[in-house]
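> Structure of the sequence below:
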Amino acid sequence: MRPALPRTAVLCATVLLPALALAHGEAGDHAHAGFTAGFAHPFTGIDHLAAMLAVGLWSALHTPRPWLAPLTFVGLLLAGALLAAAGAVAELGATVEPMIAASLLVFGLLLAARLSLSAGLGAALVGGFALFHGLAHGSELAGAAAWSGMVLATALLHATGLWIGLALRQMRLESERGAAAVRMSVQAPQLAGAALATLGAAMLAGGWLA
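Next comes the predicted model:
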């Protein structure tokens, strides 16, 4: 059964995915509490949002178990938030933003190169970066309710990426839809990945020059 998602919307969302990261949410000066604050948080840091969508998209297109990398990301995101609450940011703070930028670069390259990894290796790679995303979120959120909202929002973003990826994969299988549609289903994630990798590289360069 093919996903009930309009193909135009799928392709547009995929191509525009990295463009969302051109705007960056402002970090708060203090930790925010409450489920609503936690749920909103991944959407206000657009680099986080783009990374989470990219993980779902890449997992759907290029891993044998698409659910594993997103699930690992969610688990280690929460672990990173708990480490931040325990004071880990004081020791690792200087590495958090560079690692988030590096995650955009790596996730973008994975999409652009259409690189397939084993389920375990893909989950390990994604999970390592997720820890730093969690440290960033955890330094700005406080309490179980906020962390629960953060986890739910992250899972929904991964699910959205997976949904788009599965729809694109289905388009490739439907050869009767025509060669142009098949080409677009291949090229759109590559274009999105290239743009995301470029953004990650620019963020890294900006951090080094600052």
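> From now on I want contacts and neighbour counts done on CA atoms only, so please keep to that.
Will do.
> List the contacts of the closest residue to Thr72 other than its chain neighbours.
Of all residues not flanking Thr72 in the chain, Gly127 sits nearest, at 5.5 Å (CA to CA, 6 or more residues apart in numbering). For Gly127, the contact set (CA atoms under 8 Å, 6 or more residues apart in numbering) comprises Ala69, Thr72, Phe73, Leu76, Leu77.
> Would you state the helices of this structure in chain order?
7-16, 35-44, 46-62, 68-85, 89-112, 119-138, 144-173, 179-209 (DSSP state H).
> If you count contacts, what does the second one end up packed against?
Contacts defined by 3 or more CA pairs under 8 Å, 6 or more residues apart in numbering; DSSP states H and E place helix 35-44 against helix 46-62, helix 144-173.
> quick one: buried residues of that helix?
Buried residues in helix 35-44, counted by 16 or more other CA atoms under 10 Å: Phe35, Ala37, Gly38, Phe39, Ala40, His41, Pro42, Phe43.
> Wait, the first one touches Val151, no?
No - applying CA atoms under 8 Å, one finds Phe35 not in contact with Val151, separated by 10.1 Å.
> Before we compare anything, build this one as well:
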Amino acid sequence: MRFLSVFTATLLIATAAEAHTGGGAASGLSHGFFHPLGGLDHILAMAGVGLLGFVIGGRALWLVPVSFVAMMAVGGIVGVAGVGLPFVEAGIALSVVVIGAALAFGGSVPLALAMALAGGFAVFHGHAHGTEMPLAASGLTYGLGFMAATALLHGLGIGAGFALNAVAGAASRRAARVGGALLSLSGLALLTGVL
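Here you go, the predicted structure:
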């Protein structure tokens, strides 16, 4: 968590120092970083992935988020290349529903399935980021920006898991299940246009 905090602060400081340029690397990095943070659907899914990794435990703590980030990069490349992907917004909303449901069921998802779900849905998130890249932005720095923001959101989900564990102790798994159910309901609200 300390590395993630320092990394994020460094990105923000570098972006602010070069923000006056209006284009190039600084613009790509900041646009990429703030894109996932600008959508409730992205925030819920990405924090949910971190929490799911925590609840499953063991190697899932890092493998589930890494699967998401890696496949999101693939989706971003596809989006930047202009290759169409059907049902992107529905896929993003559905990711919130499914990740929430996995949490609601106590994270009793096998690691390989959790990685496949996270990675599969990440393609939709990445595609949305890639297709919305500003024309003047560098694809590389824009991609690094949205990957850093995603890692930060995963870290927040993992941190929420540790906080729940510290505060609620034995009841933390039940609290995570309730949180997952609420997350899934939020995804349904996104899917139907209520949110």
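> Please state their TM-score.
Overlay of the two chains. TM-score (TM-score structural alignment, normalised by the length of the second structure): 0.77; 165 aligned residues with a CA RMSD of 2.2 Å.
> In the second structure, which residue is most central in space?
Residue closest to the average C-alpha location in the second structure (CA atoms, centre = their mean): Met46, at 2.6 Å.
> Give the closest residue to whatever residue of the first structure lines up with that residue in space, chain neighbours not counted.
With TM-score structural alignment as the matching criterion, the partner of Met46 of the second structure in the first structure is Met52. Using CA to CA, 6+ apart and skipping residues adjacent in sequence, the residue nearest Met52 of the first structure is His158, 5.5 Å away.
> Please name the residues that touch that neighbour.
Contacts of His158 of the first structure by CA under 8 Å, 6+ apart are Met52, Leu53, Ala54, Val55, Gly56, Leu57, Pro70.
> and what of Ala26 of the second structure?
Contacts here follow CA under 8 Å, 6+ apart; on that basis Ala26 of the second structure touches Ala14, Thr15, Glu18, Ala19, Thr141.
> I'd assumed Leu29 was in contact with the second one.
This means Thr15 of the second structure. Yes - using CA under 8 Å, Thr15 of the second structure is in contact with Leu29, at 7.0 Å.
> is it true that Ala149 of the second structure touches Gly39?
No - if you go by CA under 8 Å, Ala149 of the second structure and Gly39 don't touch, sitting 12.0 Å apart.
> higher neighbour count, these two?
The residue with more neighbours, out of Ala149 of the second structure and Gly39, is Ala149; 22 against 10, by other CA atoms under 10 Å.
> corresponding residue for that one in the first structure?
Using TM-score structural alignment as the criterion, Ala149 of the second structure maps onto Ala153 of the first structure.
> how much space between the residue nearest to its match when sequence neighbours are not counted and Pro189 of the first structure?
The spatially closest residue to Ala153 of the first structure, leaving aside those adjacent along the chain, is Phe39, at 5.2 Å (CA to CA, 6+ apart). Using CA to CA, to the nearest Å, we find Phe39 of the first structure at a distance of 27 Å from Pro189 of the first structure.
> before we move on, back to that, relative to Thr150 of the second structure, how far out is the residue in the second structure that the residue nearest to Thr72 of the first structure lines up against?
Matched by TM-score structural alignment, Gly127 of the first structure corresponds to Gly119 in the second structure. For Gly119 of the second structure, the distance to Thr150 of the second structure (CA to CA) stands at 13 Å.
> Touching both of those two, which residues are there?
With contacts taken as CA under 8 Å, 6+ apart, Gly119 of the second structure and Thr150 have Val69 as neighbours in common.
> List the contacts of the match of Ala149 of the second structure.
Residues in contact with Ala153 of the first structure (CA under 8 Å, 6+ apart) are Phe39, Ala40, Pro42.
> what's near enough to touch Val96 of the first structure?
Val96 of the first structure makes contact with Phe132, His133, Leu135, Ala136, according to CA under 8 Å, 6+ apart.
> State the distance from the residue nearest to Ala192 of the first structure when sequence neighbours are not counted to Gly120 of the first structure.
In this structure, Ala192 of the first structure finds its nearest non-sequential neighbour in Val15, 4.9 Å apart by CA to CA, 6+ apart. According to CA to CA, Val15 of the first structure and Gly120 of the first structure sit 27 Å apart.
> more neighbours, the two?
Shown here are Val15 of the first structure and Gly120; by other CA under 10 Å, Val15 has more neighbours (19 against 15).
> ok, that one to Ala180 of the first structure distance?
According to CA to CA, Val15 of the first structure and Ala180 of the first structure sit 16 Å apart.
> again, but for Phe107 of the first structure
Distance, Phe107 of the first structure to Ala180 of the first structure, using CA to CA: 26 Å.
> Can you give me the neighbour number for Ala70 of the second structure?
17.
> and if you look at the one 10 residues further on?
By the criterion of other CA under 10 Å, Val80 of the second structure has 21 neighbours.
> Spatially, what comes nearest to it if we skip its sequence neighbours?
In space, and not counting its chain neighbours, Val80 of the second structure is closest to Gly130: 4.6 Å by CA to CA, 6+ apart.
> okay but the one you found is in contact with Gly75, surely?
Yes - between Gly130 of the second structure and Gly75 there is a contact under CA under 8 Å: 7.3 Å.
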